[in-house]
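K.L.:
can't give you the sequence, but here's the structure:
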């Protein structure tokens, strides 16, 4: 039996009994106008709208589309809408479980359906980045000969995970993470639409806020949790989904945390102060609260980068690279995996030796500058790379440190008003002990004396 017959049977069953399918399936958009979010892809005249036949000239576009975006942003939905709008068979495969044999079977079925029934096929291939090069190569004949309209989905950068021949024959569409407002609109539609819960239950504000945090920008996760909580409430004879019911259903307590209010700043402050105090367990607790509350992982990563310089500095020169690497990884992978990266960095920073010497050094230097303690640059340090500089005495008498055996020249570098100022006072914590020795040695050879 062809896969499209299974699809047709499932749709017929859903029409007879709407509750037979999960809420996320029942609320799947039927047209592009019902799609939540991704407005940058849905503008009039966009490639996606031309693909479904909107606009002048009717259906047009490539035989392959690659949808790149985080989980739950609508990749499967868009593929389904394209098949419905173009009246094509919809066949779905997952690269996790399917192989070349399954792909060839679908392609053969598509050719028979086109030749025997005049029905073209949309092949939706999820997680295409999990296919090997040879497996992806098996798709090329079907794409080149337009035996199927291939819509492939990936959560990884397709330039790294999809073979060049397939990528060059495809329209690449980047999906953006759904916002809380996007998810909220979807929840409200599911609560009231006859395809969804049809007004059987209501959702108070505090429960909705927790549901949005649970969703984490994933529409499918939001609808799955909503359906479970609605069922639990109705089983109790309640028509309102209380916060306690949602907590019990999804087994996740609501964290008191307002991303725009005091808790946001209080918990972030507690995280940094726990790292500063070297309490790794407390730091992980506050990190977990921020993650569970749906805090932007990029905000957390930025705070960790600041902490690496503010509280650790040269006591552990590796702290800042670790924090920067964590921030880059977070930007690439997002939640939930980003929690591991943030944990990695938080533990490293909390257990690192601490020094605020770099912080106090720049603070003292800025304070002097703001007080007007600057003065002219010593003449021998001024730029001498222009005609007439020598007549002005610029760059005259400058000693090139690399010409000296010890690589350091005992000459004045600071302006006269600051020649005896010492801003950097290193600790002897961790690796900074080496810098403390270096500072003592260099100041001695520079002929500097403490005031």
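P.N.:
It's in. What you are looking at is a predicted structure, and each value in this text was computed from that prediction instead of being measured.
K.L.:
every contact and neighbour count from this point should use C-alpha atoms.
P.N.:
Fine.
K.L.:
for the stretch 151-300 of the chain, which segments count as strands?
P.N.:
Counting by DSSP state E, counting those that start in this stretch, the segments of the stretch 151-300 of the chain that form strands are 171-174.
K.L.:
how about the contacts made by residue 178?
P.N.:
Residues near residue 178 by C-alpha atoms under 8 Å, 6 or more residues apart in numbering: 37-38, 73, 217-219.
K.L.:
burial check on residue 199, number of neighbours?
P.N.:
By other C-alpha atoms under 10 Å, the residues close to residue 199 number 14.
K.L.:
ugh, wrong one, I meant residue 424
P.N.:
Using other C-alpha under 10 Å, residue 424 has 16 other residues around it.
K.L.:
now swap in residue 44 and tell me
P.N.:
Using other C-alpha under 10 Å as the criterion, the residues surrounding residue 44 number 12.
K.L.:
do the same with residue 39
P.N.:
Per other C-alpha under 10 Å, the neighbour tally for residue 39 reads 11.
K.L.:
do residue 341 as well
P.N.:
Going by other C-alpha under 10 Å, the residues that sit close to residue 341 add up to 22.
K.L.:
for it, which three-state class applies?
P.N.:
helix (DSSP: H, G, I helix; E, B strand; the rest coil).
K.L.:
my guess is it contacts residue 330, does it?
P.N.:
Yes. Between residue 341 and residue 330 a contact is recorded at 7.0 Å, counting by C-alpha atoms under 8 Å.
K.L.:
related to what we said a few turns ago, pipe the contacts of residue 178 into a markdown table and attach neighbour count and distance to residue 243 per row.
P.N.:
Conversion of the contacts of residue 178 to a markdown table gives the following (neighbours: other C-alpha atoms under 10 Å; distance: C-alpha to C-alpha, whole Å):
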| residue | neighbour count | distance to residue 243 |
| --- | --- | --- |
| 37 | 20 | 26 |
| 38 | 16 | 30 |
| 73 | 23 | 25 |
| 217 | 24 | 19 |
| 218 | 22 | 20 |
| 219 | 25 | 19 |
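K.L.:
please compare the first structure with the one that follows:
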């Protein structure tokens, strides 16, 4: 059975690797490490299909070490021990390079089993992960390794790999490519070179005896392949973060883009929840109706479902992005929560407590609560915070029209208010 096309055309030198110029261009640190042949423990972090395994294989070949491959999804502790034991074999006399793919799936004990051998240098570790290593890799392993981040490959660089794949797949005569086929595949793969090469292989298989590859064929094979999305992974939270920050920055076009990516991946509930948060956190009292309108849009979206749900959610996104912004109430509750967690509290003033009698030890019995509705403007000065926080200010009026109007009203109340008892 023939090996997959992606394996048959896998680059054999760093110059053949597409993309990752920030790591592999002449003069870059990783490139210089490989050229010297002195390889430290490394962690490659980045999305799938961007060259992590390929670069690790090239490094192992360049370093003259025995390459042992394990995958964190299937590797056991015994597999790791066997890999380490390879250093005592004839093949391992030059050293062992352990390439551990998807290290984030190993538990803490399994990762700890690597420590002794990578500490004494008998085994060189190159681990890869699609998740943030600072969250998923055991700290002691991380501290003994250097992290390099691999990035999605640009369409222009991916196009080079696509052309190389068509040449390899059509080695018995070549293919006639319609205009735009290479560019479409390179764009649709979303920075995943392996996915682009797999699309080429599928097109070659589907072509049969025909040698022409049409743009329509490419669209059918590569449809939705640009969606790099994992609801439990970094990409999920990155898109939600980008959605919120775009709305906070009043860029409705960027916000619509990130909403579209979430919805195209079939994720309806996550943006619904995030939009409700945004309405209060970032728009807040600058436009108090934002939360009501957003809730109505979210309810409509959930009720009608995809794909039509995109319509009310787009309405909510544009409304929030173009609305005035205020985080005053959000910051106020965060400061109040910080005081509570720091133990800054105390009983409410006697006038606010829900009891109407005093013990014999109280020298000045009585609740002394004054009912604001009995006073002009339904307001008077009265202590509401505990004694320890009597003068604490959490909320500061925002500089938008709505909150400034509320501030002016508050100042009017203060000017005309009855004095606090004892003043």
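P.N.:
Yes, it's here. On a predicted model such as this, the values are computed, not experimentally measured, just so you know.
K.L.:
what's the TM-score here?
P.N.:
Taking TM-score structural alignment, normalised by the length of structure 2 as the basis, the two superposed chains have a TM-score of 0.57; 298 aligned residues with a C-alpha RMSD of 4.8 Å.
K.L.:
hang on, the earlier thing: please flag which of the contacts of residue 178 of structure 1 sit within helices.
P.N.:
Using DSSP state H, residue 219 are the members of the contacts of residue 178 of structure 1 that sit in helices.
K.L.:
what is the nearest of the contacts of residue 178 of structure 1 to residue 186 of structure 1?
P.N.:
residue 219 (7.6 Å; C-alpha to C-alpha).
K.L.:
how close does that closest one sit to residue 134 of structure 1?
P.N.:
Distance, residue 219 of structure 1 to residue 134 of structure 1, using C-alpha to C-alpha, to the nearest Å: 33 Å.
K.L.:
same check, this time on residue 251 of structure 1
P.N.:
The spacing between residue 251 of structure 1 and residue 134 of structure 1, counted by C-alpha to C-alpha, is 42 Å.
K.L.:
for the stretch 251-400 of structure 1, which segments are assigned as helices?
P.N.:
With helices called from DSSP state H, counting those that start in this stretch, the stretch 251-400 of structure 1 shows them at 262-276, 280-292, 297-307, 319-333, 338-351, 357-370.
K.L.:
for the fifth one, name the packing helices and strands.
P.N.:
Counting by 3 or more C-alpha pairs under 8 Å, 6 or more residues apart in numbering; DSSP states H and E, the packing neighbours recorded for helix 338-351 of structure 1 are helix 262-276, helix 280-292, helix 297-307, helix 319-333.
K.L.:
among those helices, which is nearest residue 11 of structure 1?
P.N.:
Of all these, helix 319-333 comes closest under C-alpha to C-alpha, at 34.9 Å.
K.L.:
now do the closest one against helix 338-351, angle only.
P.N.:
Using axes from the mean of the first three to the mean of the last three C-alpha atoms, to 10 degrees, the inter-axis angle of helix 319-333 of structure 1 relative to helix 338-351 is 170 degrees.
K.L.:
quick one: list the elements packing against helix 319-333 of structure 1.
P.N.:
For helix 319-333 of structure 1, the packing partners by 3+ C-alpha pairs under 8 Å, 6+ apart come out as helix 297-307, helix 338-351.
K.L.:
quick check: buried residues in the last one?
P.N.:
Think helix 338-351 of structure 1. Buried residues in helix 338-351 of structure 1, defined by neighbour count with 16 or more other C-alpha atoms under 10 Å: 338-339, 341-343, 345-350.
K.L.:
closest to residue 290 of structure 1 among those?
P.N.:
Out of the buried residues of helix 338-351 of structure 1, the member with the shortest distance to residue 290 of structure 1 (by C-alpha to C-alpha) is residue 339, at 10.1 Å.
K.L.:
residue 88 of structure 2 corresponds to which position in structure 1?
P.N.:
Matched by TM-score structural alignment, residue 88 of structure 2 corresponds to residue 111 in structure 1.
K.L.:
secondary structure element holding its match?
P.N.:
helix 100-117 (DSSP states H and E).
K.L.:
which neighbouring elements make contact with that helix?
P.N.:
If you count contacts as 3+ C-alpha pairs under 8 Å, 6+ apart, helix 100-117 of structure 1 packs onto strand 121-126.
K.L.:
the strand it packs on versus helix 100-117: what angle between them?
P.N.:
Put simply, strand 121-126 of structure 1 runs at 160 degrees to helix 100-117, going by the same axes, to 10 degrees.
K.L.:
strand 121-126 of structure 1 against structure 2, how far on average?
P.N.:
Mean deviation of strand 121-126 of structure 1 relative to structure 2 after superposition (mean C-alpha distance after the TM-score superposition for structure 1): 1.3 Å.
K.L.:
how far does that strand sit from its chain's centre?
P.N.:
Strand 121-126 of structure 1 sits 26 Å away from the centroid of its parent chain (C-alpha atoms, centre = their mean, to the nearest Å).
K.L.:
mean deviation of the very next helix or strand once past that strand from structure 2?
P.N.:
Moving toward the C-terminus from strand 121-126 of structure 1, the next helix or strand (DSSP H and E) is helix 133-137. Using mean C-alpha distance after the TM-score superposition for structure 1, helix 133-137 of structure 1 ends up 0.9 Å from its aligned counterpart in structure 2, as a mean over the superposed pairs.
K.L.:
is the residue in structure 1 that residue 48 of structure 2 lines up against in a helix, a strand, or coil?
P.N.:
Under the alignment by TM-score structural alignment, residue 48 of structure 2 pairs with residue 71 in structure 1. Here residue 71 of structure 1 is coil, with the state taken from three-state DSSP.
K.L.:
who are the neighbours in contact with residue 71 of structure 1?
P.N.:
Residue 71 of structure 1 makes contact with 155, 218, according to C-alpha under 8 Å, 6+ apart.
K.L.:
what of residue 310 of structure 2?
P.N.:
The contact partners of residue 310 of structure 2, taken as C-alpha under 8 Å, 6+ apart, are 260, 263, 301.
K.L.:
excluding chain neighbours, what is closest to the equivalent of the first one over in structure 1?
P.N.:
This points to residue 260 of structure 2. Counting by TM-score structural alignment, residue 260 of structure 2 lines up with residue 287 in structure 1. Nearest-residue entry for residue 287 of structure 1: residue 271, 6.5 Å, with adjacent residues in sequence omitted and distances by C-alpha to C-alpha, 6 or more residues apart in numbering.
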